[in-house]
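structure, please.
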Amino acid sequence: MRIRSALTALAVVLAGLVAGAGSGAAASTTMAATGSPYCGITWGSADKTAGTLSTAPLIEVRTGRQDCYDRVVFEFAGPVHGYSVGYGETWTEGEGLPLSPYTAGDELLRVSLRAPAYDAAHQGTVPYQVGEHTANVLRYPTLRDVVFGGSFEGYTTFAVGVRARLPFRILVLAGPGTHSRIVLDVAHQWQE
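Now for the predicted structure:
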C-alpha cells in the first residue's frame, strides 16, 4: 500500500513538472509572438491594391537600402496610382509563364503596375526583356531579386524575390517634376 501511495505521489509530481514545463514553453512562445514591431513597422503582409489604369509609361526601376527596410521604386513619365501587390507566384504578361524559376528568394512578391512599360507607339520605355533581372540587390538584407515580367494591355508585372514573407507597404509619390513613383518597401524583419 505504501509503495502504491509513493508511486501515485511521484506520478503527481512528475505530471506537475511536465505541465509546468509546457506552460513555460507556451509563455515564452506567446512573449515572442507579441514582441515589439521592428522599427515600429505595422504594415502586415496582406495583399494591397489601389487605383486604376494609367497611360503614363514606366521609365525606370531602382532599389535602395534603408535602416529598417529595402525599397523598390518604379518611376513613370506622368501620374500613376494603380497597383496590386501580394505574395505568391508571378506570371509573365501575355504568355502567363511562371517567374519563380528565374527569381531568387524564398518568397515572391507579385507586383502588377496598372501602367504600361511602352509608349503610345508601343515602343518599350525600359531596357528590360521578359525574365531579365533589373537591379543589383547584392548585400541587401531583404531583397533578393527584381525580375521583369513584361507589359501587356496596359499592365506591367515584376517578380520581387525576398528573403522571407515579411511586412510590406506601397506608397504612391508625386515627382520628380511631372513624373510619379510607386514605391514598394519590404521590412527587414517582423519584430525587434
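
C-alpha only now, for contacts and for neighbours.
Will do.

burial of Q189, as a residue count?
By other C-alpha atoms under 10 Å, the residues close to Q189 number 19.

my guess is it meets R165, correct?
No: using C-alpha atoms under 8 Å as the test, Q189 is too far from R165 to be in contact (9.1 Å).

which other residues reach the helix or strand hosting G149?
Applying DSSP states H and E as the criterion places G149 in strand 143-152. Residues outside strand 143-152 that contact it (C-alpha atoms under 8 Å, 6 or more residues apart in numbering) are 70, 90-94, 99, 102-105, 116-118, 128-138, 156-163, 186.

narrow the residues you listed to those that are buried.
Among these, those classed as buried by 16 or more other C-alpha atoms under 10 Å are 70, 90-93, 99, 103-105, 116-118, 128, 131-135, 137, 156-163, 186.

after the strand holding G149, next one along is what?
Where DSSP H and E defines the elements, the next helix or strand beyond strand 143-152 is strand 155-162.

show me what the helix or strand just after that next one is packed up against.
Next along the chain after strand 155-162, taking DSSP H and E as the criterion, comes strand 168-174. The contact analysis (3 or more C-alpha pairs under 8 Å, 6 or more residues apart in numbering; DSSP states H and E) places strand 168-174 against strand 180-187.

now the other sequence, so there's something to compare against:
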Amino acid sequence: MVFDVKGATGKVGYHVGYTAKFRQSGTGDQIPVKGGAILEIVVNAPSYNPSNPAQKTYAGKPGKTLPGVDVTGYKTFRDTKFGSSIEGQTQVGLGVRTKLPFRVQQSGDKLIVDVAHTR
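So this is what the prediction gives:
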C-alpha cells in the first residue's frame, strides 16, 4: 500500500503495527475491518489542508472503505478502512489475510507499506 504524501521533502513520520481492534483516533469508536489480522497505519500527514481544515486533500470518511482503493483480487489484502485525520495524522486500517511480516520505506514523497505474501 502506497501513501502519496504530496510536498514531503524529508522523512515522513509514521507508525505501523498489528492491532486486535481498529479504533478511530479521537473517538475510540471501533471500526470493523475484514481479514485475519489488522494493520493500523498512522501517517504524520493530514488528509486536509492545514491552513483550511475544511478543505480535504483526500476524501476518506471515518469507518468507510478508502476512496480509490480496490483490493479485490489481491492475495494478501482483504479490506481498507479510513479511521481519521486529526492533529496532522491520518489513520488507516488495512485488513490482511493473516498476521504477516511487513516493512515500511519511503521513496521521495511516497510512504510504502509492504506486506509479505507468506511468512
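
quick one on the thing from earlier: so where is the strand holding G149 of the first structure in the second structure?
Aligned by TM-score structural alignment, strand 143-152 of the first structure falls on residues 77-86 of the second structure.

ok, the aligned residue in the first structure for V12 of the second structure - how many residues close by?
Alignment note (TM-score structural alignment): V12 of the second structure maps to H81 of the first structure. Counted with other C-alpha under 10 Å, residues neighbouring H81 of the first structure total 19.

quickly find the element holding H81 of the first structure.
Under the criterion of DSSP H and E, H81 of the first structure resides outside all helices and strands.

look up how far V72 of the first structure lies from it.
15 Å (C-alpha to C-alpha, to the nearest Å).

give me the nearest residue to the aligned partner of R103 of the second structure in the first structure, chain neighbours excluded.
When the first structure is aligned by TM-score structural alignment, R103 of the second structure is paired with R169. Residue nearest to R169 of the first structure in three dimensions, not counting chain neighbours: D185, with 5.4 Å by C-alpha to C-alpha, 6 or more residues apart in numbering.

and that neighbour, what does it touch?
69-72, 168-170.

okay if I get those residues as a markdown table plus distance to S28 of the first structure?
What follows is the contacts of D185 of the first structure, written out as a markdown table (distance: C-alpha to C-alpha, whole Å):
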| residue | distance to S28 of the first structure |
| --- | --- |
| Y69 | 27 |
| D70 | 30 |
| R71 | 33 |
| V72 | 36 |
| F168 | 27 |
| R169 | 29 |
| I170 | 33 |
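
overlap between those and the second structure?
Contacts from these that recur in the second structure, judged by both residues aligned by TM-score structural alignment, their matches' C-alpha atoms under 8 Å, are 72, 168-170.

closest to A19 of the first structure among the residues you listed?
A19 of the first structure lies nearest to F168 out of these, by C-alpha to C-alpha, at 38.8 Å.

is the closest one in contact with A187, as I believe?
Yes: taking C-alpha under 8 Å as the definition, F168 of the first structure is a contact partner of A187 at 6.1 Å.
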